[in-house]
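>>> Output the structure for:
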Amino acid sequence: MNPTSAEERLERLNALPLRENLRGTVPYGAPQIDVPIQLNVNENTHPLPTAVREAIVTGVEGTLETLNRYPDREFTTMRESLARYLGHGLTADRLWAANGSNEVLQQILQAFAGPGRTLMSFPPTYSMYPLLAAGTDTGYIAGTREADFTLTAESAAAQVREHAPDVVIVCSPNNPTGTSTGLDVIEAVYAATEATRSMVIVDEAYAEFAHTGTPSALELLPGRERLIISRTMSKAFGMAGTRLGYMAAAPEVTDALRLVRLPYHLSAVTQAVALAALAHADALLATVEDIKAQRDRIVDGLDRLGLTPTPSDSNFVLFGPLQDPEAVWHGLLDAGVIIRDIGLHGRLRVSAGTEAETSAFLDRMQELADAGIAVPAP
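Model (predicted):
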């Protein structure tokens, strides 16, 4: 049998009684190309320390005798461990988790958004937000940022008051720009939602990579029952394959998510892996400082090439605009290095890898610059 062409698959898809707001959309995902140096999806490229691997194996083995039983539906021990990790006086009843922070965000939208309601975020930002809105049949409102990709308190609050969304997401540090958002912006957005009683989410997936002294929105949780701080173990913990995201909020918010979560949504194996990782958080987070150093090397290296990197508080760097970003992307790929073309005005995004991976990227960028390929847009 001949494989079905993309056109045929699309035709068959459109023949189904698909929801109208999903027609014409495409699945989320970066290209998965097997090359030696993969710096395109903001992973922590450092391998897990041996002690952590052994702890995970031991933890998973401990679940084997009871895999015929459902896991702890409330994942209580894990929530207690997450609360200890985050600090800020948090307790287990203020923590929630799911299979990646995307599922956490999806559950929030299932509970507080949906048909007839709206979600607002501020592009350029994480491209999953409008897809999560579409998946929950939520209207999506695209706000705006300043020319340097920052977001001011005055602008953000004015936009929220104008559009009165039911849910607002602010990504900080922002993906794909790497820029952090000041707590004054979060406070202003929250104040702007008082009349509508809207939920405000701060997506801090990359918080651990921020420069020293950058505050977390966790500081703002007391007294703000509609504020949610989303985190993940995929990035700083280097555990993207585990699929464990979590959030901190008022206890009544976690109660709301219990209304929409699927039964026993976190497997016993996932809980065991996460608990082992949290017990060895210091060892896992030891790579963060190295990643930050490599990120700063990338910023300095690209700056010397005149390619205008955006200041980053994350584990990636956005740079450009380039005269021919596609040629740069392919030039890197030819050398076994893949980065991300995000389709943003001639800019490309590169994740900070190990020292060797970062050197390979910078060396190839120098070659492409010397060849007249990696040059700024006129």
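>>> switch to C-alpha atoms for all contacts and neighbour counts from now on
OK.
>>> all strands for the stretch 251-378 of the chain, in order.
With DSSP state E, counting those that start in this stretch applied, the stretch 251-378 of the chain shows strands at 316-319, 337-338, 340-344, 347-351, listed in chain order.
>>> In space, not sequence, find me the middle residue of the chain.
Using Cα atoms, centre = their mean, the residue of the chain that lies closest to the mean C-alpha position is Ala205, 4.7 Å off.
>>> That one and Leu332, how far apart?
Here Ala205 is placed at a distance of 27 Å from Leu332 (Cα to Cα, to the nearest Å).
>>> ok, now Thr354?
Applying Cα to Cα, one obtains 17 Å for the distance of Thr354 from Leu332.
>>> next up, for comparison:
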Amino acid sequence: MGEVTVRLDDLPLRDDLRGMTPYGAPQAALPVALNVNENTHPVPSEVADDILDAIARALRDVNRYPDREFTGLREAFAEYLGHGLVREQIWAANGSNEVLQHLLQAFGGPGRRAMGFAPTYSMYPILTRATGAEWIAGEREHDFGLSPAFAAEQVSRENPDIVFLCAPNNPTGTPLGLDVIEAVYAVTDGIVIVDEAYQEFAPHDEPSAVTLLPGRPRLVVSRTMSKAFAFAGARVGYLAADPAVIDALRLVRLPYHLSTLTQAAATAALGHADTMLSMVDEIVAQRDRISATVAALGYTAHESWTNFVLFGGVDDPAATWKALYDRGVLIRDVGIAHHLRVTAGTADETTAFLDALASVGSRA
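Coordinates of the predicted model:
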């Protein structure tokens, strides 16, 4: 049992899925893993204790289905985001990827098109095609940025049903101004999704796209607990939007899609938001340290408002990646010519990466 008897191509797979490859980053048990933009700081012990207590209480009723509307969690997200949001404007799912999938299932699908600006988060085209829609790859400017006019012209020309705006952008770290979001929204009748997975790592005085929600019923702002909240393993994503959008997502979600234990853990973590976010400034300091040091080594560090740094000027990314791997440091080749990406880790992890990169040889 368990042996392969047919090839994938021999199965009656959907035609539009043939040739696709699943999402995945290398997984290896190396001492320093800085390749998937995790928060490398563990959940603080006092918060972990409270989360464990919440899960223990939830276990007493785990024989029953969870709250289908995850009311308490939505209220907690609304309070965290602020700006007068209420629970009727909040949705959540098992990671922001499932949030995005729900949006594509509701507003995309066969005969419809979704658009983003490459290079950007690699799951956008995968989710788009997996839900039967067509993916359109727009362009970015030479510095990976997007001006309002440049973005709006492309959206107006292509007229997609869904537009993805990654703010700040992954895998480049590039900021995205609110004026870009406003310009794109003005030229489309479709859904505009602003993916703020890394918003907490932006400068504190930079406003969120949440501030643009009033009067824009087709605007959606997606977030995750994976990054700033160190909750990658818990798989919790959420969004804010007009209540009508939330009603649309109920049409496509699976019944009871958020488990009782997930709801308990996430709600408890949000109750300690200040503590959970206290590590963000330290991560930002390590990010900026990486940028300064790789620049001193002769590489080009692109501006980043995230918890990672994309650096260019790498003569042979595959060889450099392997040399770092051999030194016990795992980073990411994101497929951008002459570039590599590294997550900002703890101070010790950052030191290990910078020492390993220096030992590979600088370009200065």
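>>> Contact partners for the residue nearest to the centre of structure 1?
Contacts here follow Cα atoms under 8 Å, 6 or more residues apart in numbering; on that basis Ala205 of structure 1 touches Ser101, Ser172, Pro173, Ser230, Arg231, Thr232, Lys235.
>>> Let's have these in a markdown table, adding secondary structure.
Compiled in a markdown table, these are given as follows (DSSP: H, G, I helix; E, B strand; the rest coil):
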| residue | secondary structure |
| --- | --- |
| Ser101 | helix |
| Ser172 | coil |
| Pro173 | coil |
| Ser230 | strand |
| Arg231 | strand |
| Thr232 | strand |
| Lys235 | coil |
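>>> among those, which two are most distant?
The distance between the two most remote of the contacts of Ala205 of structure 1 (Cα to Cα) is 14.8 Å, for Ser101 and Pro173.
>>> who has more neighbours, the two?
Pro173 (28 against 23; other Cα atoms under 10 Å).
>>> Arg84 of structure 1 contacts Leu95, correct?
No. Under the criterion of Cα atoms under 8 Å, Arg84 of structure 1 is not in contact with Leu95, lying 10.5 Å apart.
>>> Among the two, which residue is more densely surrounded?
Applying other Cα under 10 Å to Arg84 of structure 1 and Leu95 shows that Leu95 carries more neighbours, namely 26 against 15.
>>> What separation do you get for that one and Ser230 of structure 1?
The separation that Leu95 of structure 1 has from Ser230 of structure 1, given Cα to Cα, amounts to 10 Å.
>>> list the residues that contact both of the two?
Tyr246, Met247, Ala248.
>>> Figure out the helix or strand that the aligned residue in structure 2 for Glu146 of structure 1 lives in.
Applying TM-score structural alignment, one finds that Glu146 of structure 1 aligns to Glu141 in structure 2. Per DSSP states H and E: Glu141 of structure 2 is located in neither a helix nor a strand.
>>> list the contacts for Glu141 of structure 2?
For Glu141 of structure 2, no contacting residues are found, by Cα under 8 Å, 6+ apart.
>>> Just the buried residues of stretch 186-197 of structure 1, please?
Of the residues in stretch 186-197 of structure 1, those scored as buried under the neighbour-count criterion (16 or more other Cα atoms under 10 Å) are Ile186, Glu187, Ala188, Val189, Tyr190, Ala192, Thr193, Arg197.
>>> now swap in stretch 281-291 of structure 2 and tell me
Residues of stretch 281-291 of structure 2 classed as buried: Glu282, Ile283, Val284, Ala285, Gln286, Arg287, Asp288, Arg289, Ile290, Ser291 (neighbour count, 16+ other Cα under 10 Å).
>>> where does Ile228 of structure 1 land in three-state SS?
In three-state terms, and counting by three-state DSSP, Ile228 of structure 1 is strand.
>>> ok, it - how many residues close by?
A total of 27 residues lie near Ile228 of structure 1 under the criterion other Cα under 10 Å.
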